[in-house]
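>>> this one's sequence-less:
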């Protein structure tokens, strides 16, 4: 005769799997609903946007709206798109390399003040970007770097979180014996770093690049403060500028919604392409000791 399960007994694995799957499904729906709404809104005219159900298609004109986005004002949106690629791509690449070099140095070399440097980096992780935007503007204004590409690019070259992640990852995957062997073979420190260190840290580097790219791409406050010339705007500032004109020019609703849809495409592509490295970068340092 089969006994009933005792009160407080552990749930069967199948029940836990169902619960976890249901929770993950709800979280996925929560994050995908805004994307779905953007697709629906970008396919409507201004009139349909306010007179039809916001979560259902009506008068599908997605491609016409996207065509207007790229054609408006002699292709100004294309300029914003390329600016965002420059800010996010260039900033993420340089920040990733600097974070890798700094993290590798803290992990491999034993020098006085190493823990102090690492503590300062941890403090930098806790400082929000909004707190540094105004001081950066004042400093760059005195240096004559405002309203220029460098005014947005230079702050994006520093990633305290990337530095911290590379320090942890390099300490886990770069063996001291390999570094010593390379030194005995006559390899210089820079060659060891570029030949062995960077290759072993690839998952962490991809992770840092992804986070930095997304952060710079979505950054709004710093470019808004630094830039006055709309030819230098990234997509974020440009779209908000379009949105501000919808009160007197309703056709800007079509431009804004379609522009938002186009602006998220690079992030989706980047996430799909790099997600396997991203997952590895998050777990590698925690399972190796």
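Great, that's in hand. Owing to the predicted nature of the structure, the values given are computational and were not obtained by experimental measurement.

>>> CA atoms for contacts and neighbours, from now on please.
Fine.

>>> And stretch 202-222, what's buried?
Under the neighbour-count criterion of 16 or more other Cα atoms under 10 Å, stretch 202-222 has 202-214, 216-220, 222 buried.

>>> List the contacts of that stretch.
84-85, 87-89, 91-93, 95-97, 100, 130, 133, 152, 156, 159, 161-162, 165-166, 169, 234-237, 267, 270-271, 274, 277-278, 280-282, 284 (Cα atoms under 8 Å, 6 or more residues apart in numbering).

>>> for stretch 74-90, same thing?
69-70, 149, 152-153, 156, 212-217, 231-235, 238, 259, 263.

>>> Any idea how far apart the tips of it sit?
Taking Cα to Cα, to the nearest Å, stretch 74-90 runs 25 Å from one end to the other.

>>> now swap in stretch 169-189 and tell me
19 Å.

>>> buried stuff in that stretch?
Applying a neighbour-count criterion of 16+ other Cα under 10 Å, one finds 169, 170, 171, 172, 174, 179 buried in stretch 169-189.

>>> Turn the residues you listed into CSV, including distance to residue 116 and secondary structure.
Compiled in CSV, the buried residues of stretch 169-189 are given as follows (distance: Cα to Cα, whole Å; DSSP: H, G, I helix; E, B strand; the rest coil):
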residue, distance to residue 116, secondary structure
169, 19, helix
170, 18, helix
171, 17, helix
172, 20, helix
174, 22, coil
179, 24, helix
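
>>> May I ask which two of these are separated the most?
169 and 179 (15.6 Å; Cα to Cα).

>>> Can you tell me which of the contacts of stretch 202-222 are buried?
Among the contacts of stretch 202-222, those scoring as buried are 84-85, 87-89, 91-93, 95-97, 100, 133, 152, 156, 159, 161-162, 165-166, 169, 234-237, 267, 271, 277-278, 281, 284 (criterion: 16+ other Cα under 10 Å).

>>> how about the strands in the protein?
Assigned by DSSP state E, the strands in the chain number zero.

>>> Mind giving me the packing neighbours of the biggest helix by length in it?
Longest helix in the chain, counting residues (DSSP state H): helix 252-287. The contact analysis (3 or more Cα pairs under 8 Å, 6 or more residues apart in numbering; DSSP states H and E) places helix 252-287 against helix 13-42, helix 62-71, helix 160-173, helix 202-217, helix 235-243.

>>> and the comparison structure, right after this:
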């Protein structure tokens, strides 16, 4: 009788490079510990962040009478959100729409220009060596530590000498400078753009501009999205600088315009439009939420950049 062939051991399927293997908790592996204190602190932070938004939305659905006569964190007897929105857009011959367009203009030119300058400057400071580089680094750190309100009055005096006050340039030009954005892009470019990759592109005959556009810029996308979010929020919510720079209501941003409505409603004999102020404030934060939701995947990928090595 012939001997039977030995049984072959079962083949193990190699893990797919596109699908990471599932983590299995063995007897020796420890599960992540749950911290009740950390959960409590996170819940309180979430509650602190969401309560103002809930209050704003709930009160934006109330009429002027219900706003002053009902509980602030619950809805009124009637849902007046759409009536309030149309009244806000039509009040004062549609000046709210003009303020919204002004704010978009300041964000596109100011925040967009600040992001562009931060990307160019951060890449150059991270990947090019030149005399005085450390002095530039110290100047950027010092500028990032100075609050913007401390520079508002000197900026106003300088722009008044130039005759640029009460014009959109008085808001756009100061918004182009973002020391924190420049520092952030400097640090990000130093980690995200390998020097060897740039040298390989140069050896292949690529010029500096083409190397930046085709090699470095795609790698800088997460940092660019992060800087864009920061500068956009800062420009959108900018209040003090437009307040001292602009006197013409036709050039007000939303922050200054809504404050003028609130001051008018609080003045004796003024028209009570507190429901329009709250509805306008609610409409103001909607674009910021939409921008965050659209850019969050780039932002989240930027937070983990450098944690994985090829």
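Yes, it's here. This one's a predicted model, so the numbers in the text were calculated from it and none came from an experiment.

>>> TM-score for this pair?
Here the superposed chains carry a TM-score of 0.91, computed using TM-score structural alignment, normalised by the length of the first structure; 278 aligned residues with a Cα RMSD of 1.9 Å.

>>> sorry, back to before: looking at the helices and strands packed on helix 252-287 of the first structure, which is closest to residue 192 of the first structure?
That would be, of these and by Cα to Cα, helix 160-173, which comes in at 13.0 Å.

>>> So which bit of the second structure is that closest one matched to?
Counting by TM-score structural alignment, helix 160-173 of the first structure falls onto residues 179-192 of the second structure.

>>> so how far does that stretch sit from its counterpart in the first structure?
For stretch 179-192 of the second structure, the mean deviation from the first structure after alignment is 0.7 Å (mean Cα distance after the TM-score superposition for the first structure).

>>> How about residues contacting that stretch?
114-115, 117-119, 121-123, 125-127, 140-141, 143-144, 219-220, 223-224, 227, 230-231, 305-306.

>>> next one: stretch 234-249 of the first structure
Under Cα under 8 Å, 6+ apart, the answer for stretch 234-249 of the first structure is 77, 80-84, 87, 217-220, 223-224, 230, 252-253, 255-256, 259-260, 263.

>>> And the spatially most central residue of the second structure, how far from residue 185 of the second structure?
The residue lying closest to the centre of the second structure (Cα atoms, centre = their mean) is residue 229, at 2.2 Å. Computed as Cα to Cα, the residue 229 of the second structure to residue 185 of the second structure distance reads 13 Å.

>>> now do residue 269 of the second structure
Taken as Cα to Cα, the span from residue 269 of the second structure to residue 185 of the second structure is 51 Å.

>>> Now for residue 264 of the first structure, how many residues are close by?
Close neighbours of residue 264 of the first structure, defined as other Cα atoms under 10 Å, add up to 14.

>>> Also the one 4 residues further on?
By the criterion of other Cα under 10 Å, residue 268 of the first structure has 10 neighbours.

>>> Aligned to it, what sits in the second structure?
So residue 268 of the first structure corresponds to residue 289, using TM-score structural alignment.

>>> The second structure: which residue goes with residue 225 of the first structure?
Under TM-score structural alignment, residue 225 of the first structure pairs with residue 244 in the second structure.

>>> show me the contacts for the closest residue in space to its match that isn't next to it in sequence.
Spatial nearest neighbour of residue 244 of the second structure, excluding adjacent residues (Cα to Cα, 6 or more residues apart in numbering): residue 156 at 7.3 Å. Contact analysis of residue 156 of the second structure by Cα under 8 Å, 6+ apart lists 165, 244, 245.

>>> what about the second one, neighbour count?
By other Cα under 10 Å, the residues close to residue 244 of the second structure number 15.

>>> With residue 268 of the first structure as the reference, measure out to residue 86 of the first structure.
Residue 86 of the first structure is 18 Å from residue 268 of the first structure, by Cα to Cα.

>>> what's the counterpart of residue 39 of the second structure in the first structure?
Per TM-score structural alignment, the equivalent position to residue 39 of the second structure in the first structure is residue 21.

>>> nope, residue 134 of the second structure is what I meant
Counting by TM-score structural alignment, residue 134 of the second structure lines up with residue 115 in the first structure.

>>> Also residue 147 of the second structure?
Checking TM-score structural alignment: residue 147 of the second structure goes with residue 128.

>>> Would you pull up how far stretch 270-280 of the second structure lies from the middle of the chain?
27 Å (Cα atoms, centre = their mean, to the nearest Å).

>>> in it, what's buried?
272, 273, 274, 275, 276, 277, 278, 279, 280.

>>> In the first structure, what residue corresponds to the second one?
Meaning residue 273 of the second structure. Matched to the first structure by TM-score structural alignment, residue 273 of the second structure sits across from residue 252.

>>> Just give the nearest non-adjacent residue to that match, would you?
In space, and not counting its chain neighbours, residue 252 of the first structure is closest to residue 246: 5.2 Å by Cα to Cα, 6+ apart.

>>> how many neighbours does the one you found have?
That count, for residue 246 of the first structure with other Cα under 10 Å as the rule, works out to 15.

>>> Same check on residue 117 of the second structure?
18.

>>> That one: what's it in contact with?
176, 182.

>>> Need the counterpart of it in the first structure.
The equivalent of residue 117 of the second structure in the first structure is residue 98 (alignment by TM-score structural alignment).

>>> how much space is there between that match and residue 159 of the first structure?
For residue 98 of the first structure, the distance to residue 159 of the first structure (Cα to Cα) stands at 8 Å.
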